[in-house]
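Engineer: Okay, sequence plus prediction incoming.
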Amino acid sequence: MRLVIARCSVDYAGRLSAHLPLATRLLMVKGDGSLLVHSDGGSYKPLNWMSPPCVLEVVEPDDEQQAAGIAEIWTVTHKKTADRLIVSIHEILHDTNHDLGVDPGLVKDGVEAHLQQLLAEQIELLGDGHRLVRREYMTAIGPVDILATDASGASVAVELKRRGDIDGVEQLTRYLELMNRDPRLAPVTGVFAAQEIKPQARVLAEDRGIRCVVLDYDAMRGVDSGVPTLF
């Protein structure tokens, strides 16, 4: 991973257009080819990014750009969509490379792993007409627990937790933002599924258009919970 702290401006050109004016930012160039632009605020979320497959090209500025104080230009082009992220660097304050090695990935506990397996086998619990595409659908920022389609054939990303809290909603939000930039998948809706969902997490999920589903783990594995019912 290459970490660069630089005074730069950033332009995104493609299906959407966005501009970040000149400021000091952190540029992360990952081993998978992705580039993320971070500020010193906003928590985990990058201001802009380009996910793989993409290619980074560094070019010298022309005379007019040099006169404006630009030292070099990074152009990151997505290989499939041709979207471009253009970083105009005025000054590099810090530049380091780090070999992080192979990441083992997030290891779920036994119940979450079993929930994923059971929901994949009983995908109709999400609603009539839902079909499983695959478990552990890999994205540039990690695997989505389940990728499915709904009755209309639209993509559905499912994040599974034993106890659903705000962090889980934020995690699913990141996946959805990335997946909805992929024309092969978009539009992608989200389902936050858990044995128990905290009220604050439910409010945040529903505000972001994410559907919440409470799962009965015992019922899914065919075990009597021992709780008396009326019927």
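Structural biologist: Looks like it arrived, so ask away. Numbering: from 1, shown residues only.
Engineer: contacts, neighbours, all on C-alpha from now
Structural biologist: Will do.
Engineer: which ones are touching the residue most central in space within the chain?
Structural biologist: In the chain, the C-alpha nearest the mean C-alpha coordinate belongs to Tyr175, at 2.8 Å (C-alpha atoms, centre = their mean). Shown in contact with Tyr175 (C-alpha atoms under 8 Å, 6 or more residues apart in numbering): 139, 141, 144.
Engineer: who wins for most neighbours among those residues?
Structural biologist: Taking other C-alpha atoms under 10 Å to define a neighbour, the member of the contacts of Tyr175 with the most is Val144, carrying 21 neighbours.
Engineer: Show the contacting residues for the closest residue to Ile86 other than its chain neighbours.
Structural biologist: Excluding the flanking residues, the one nearest Ile86 by C-alpha to C-alpha, 6 or more residues apart in numbering is Thr75, at 4.6 Å. By C-alpha under 8 Å, 6+ apart, Thr75 lies in contact with 56-59, 84-87.
Engineer: okay, pairing it with this:
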Amino acid sequence: MRLVIATCSVDYEGRLNAHLPLARRLLLVKADGSVLVHSDGGSYKPLNWMSPPCAMAEVEPEEHEAAEGTTLIWNVQHAKSEDRLRVRIHEVHHDSAHELGVDPGLVKDGVEAHLQRLLAEHIHTLGEGWSLVRREYMTAIGPVDILCKDETGASVAVEIKRRGEIDGVEQLTRYLELMNRDSHLAPVTGVFAAQVIKPQARTLAEDRGIRCVVLDYDGLRGIDDTESRLF
């Protein structure tokens, strides 16, 4: 992973256009090719990013850009779309690279992990005709608990929590924003599933078009009655 702290401005061009004015920021370039732009606030959510597959090139600024103080430009182009991230760097304060190795992944709390397994095995509890694509579907910003298909064949991302709170809705929102940039998956809708969903989280989820599902842990375990199995 490469970490760069730089005074820079950032422009995102594609299906949406966004501009970040000149400021000091943290730029992350990950081994999978993704590029993320962070500020010193906003917790773990990047201000902007480009998910893989993409390619990054460092180029000299144009004459008018150099006159404005730009010393280097990062052009990040997505391989499957016209989306482009353009980072105009004025000053680099830190630049280092670190080998992190293979990450073992997030180890979930026992109940959450069991809920995920049970729901994946009985995905039809979300709707007739639904089918599992895979558990722990990896994105550039972390794994989605379950990726499945609804009865029409459309992609659905499912985030599972023991207690459904606003942070979980925000997490699923970020996954959906990222996955909907992938033309092979889009359109992707979301399901926020938990044993208990707080009213504020439900309101936020429904406002964003995310379906809320309260999971009956004992009911799912009843479907998965291991004592009555032959094997």
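Structural biologist: Now that the structure is in, tell me what you want to look at. Everything numeric in this text was worked out from a predicted model, so none of it was measured.
Engineer: Got a TM-score for the two of them?
Structural biologist: The TM-score (TM-score structural alignment, normalised by the length of structure 1) is 0.89; 223 aligned residues with a C-alpha RMSD of 1.7 Å.
Engineer: quick one on the thing from earlier: pull up the aligned stretch in structure 2 for the helix or strand hosting the residue nearest to the centre of structure 1.
Structural biologist: Here Tyr175 of structure 1 is covered by helix 166-179, with elements defined by DSSP states H and E. Mapped onto structure 2 using TM-score structural alignment, helix 166-179 of structure 1 spans residues 166-179.
Engineer: how far apart are that stretch and its match in structure 1?
Structural biologist: Overlaying structure 1 shows stretch 166-179 of structure 2 at a mean distance of 1.5 Å from the equivalent residues (mean C-alpha distance after the TM-score superposition for structure 1).
Engineer: List the buried residues of that stretch.
Structural biologist: 166, 168-173, 175-176, 178-179 (16 or more other C-alpha atoms under 10 Å).
Engineer: Then stretch 43-62 of structure 1?
Structural biologist: So stretch 43-62 of structure 1, judged by 16+ other C-alpha under 10 Å, has buried residues 46, 48-52, 54-56, 61.
Engineer: which among those residues gets closest to Glu206 of structure 1?
Structural biologist: Pro46 (22.8 Å; C-alpha to C-alpha).
Engineer: separation between the closest one and Val29 of structure 1?
Structural biologist: 12 Å (C-alpha to C-alpha, to the nearest Å).
Engineer: Please enumerate the shared neighbours of the two.
Structural biologist: Leu36.
Engineer: Let me see the ranges of the helices in structure 2.
Structural biologist: 63-67, 110-121, 166-179, 199-207, 217-223 (DSSP state H).
Engineer: about what we covered before: distance of the residue nearest to Ile86 of structure 1 relative to Leu106 of structure 1?
Structural biologist: 32 Å.
Engineer: I'd like to know how many residues surround the residue nearest to Arg88 of structure 2 when sequence neighbours are not counted.
Structural biologist: Nearest residue to Arg88 of structure 2 in three dimensions, chain neighbours excluded: Ile73, at 4.7 Å (C-alpha to C-alpha, 6+ apart). Applying other C-alpha under 10 Å, we find 21 residues neighbouring Ile73 of structure 2.
Engineer: corresponding residues in structure 1 for the strand ranked longest in structure 2?
Structural biologist: Of all segments of type strand in structure 2, defined using DSSP state E, the longest is strand 84-97. Per the alignment by TM-score structural alignment, strand 84-97 of structure 2 matches residues 84-97 in structure 1.
Engineer: Tell me the gap between the matching stretch and the middle of its chain.
Structural biologist: 23 Å (C-alpha atoms, centre = their mean, to the nearest Å).
Engineer: Just give me the mean distance for it relative to structure 2.
Structural biologist: Stretch 84-97 of structure 1 versus its aligned partner: 1.3 Å mean (mean C-alpha distance after the TM-score superposition for structure 1).
Engineer: Run a quick neighbour tally on Ile5 of structure 2.
Structural biologist: 20.
Engineer: Actually, Gly105 of structure 1.
Structural biologist: 8.
Engineer: Ignoring the adjacent residues along the chain, who's closest to it?
Structural biologist: Closest to Gly105 of structure 1 by C-alpha to C-alpha, 6+ apart is Gly142, at 7.6 Å.
Engineer: Now do the one you found against Glu121 of structure 1, distance only.
Structural biologist: Taking C-alpha to C-alpha, one finds Gly142 of structure 1 at 22 Å from Glu121 of structure 1.
Engineer: show me where structure 2 has strands.
Structural biologist: Using DSSP E, strands in structure 2 cover 2-13, 18-29, 35-38, 48-50, 54-59, 72-78, 84-97, 131-139, 142-149, 155-164, 188-197, 211-214.
Engineer: Roughly how far does the nearest residue to Met1 of structure 2 once chain neighbours are set aside sit from Glu170 of structure 2?
Structural biologist: For Met1 of structure 2, ignoring the flanking residues on the chain, the nearest one in space by C-alpha to C-alpha, 6+ apart is Lys30 at 4.7 Å. Plainly put, Lys30 of structure 2 is 22 Å away from Glu170 of structure 2 if you go by C-alpha to C-alpha.
Engineer: Tell me if I'm right that Ala140 of structure 1 and Pro53 touch.
Structural biologist: No - with contact defined as C-alpha atoms under 8 Å, Ala140 of structure 1 does not reach Pro53; the gap is 9.3 Å.
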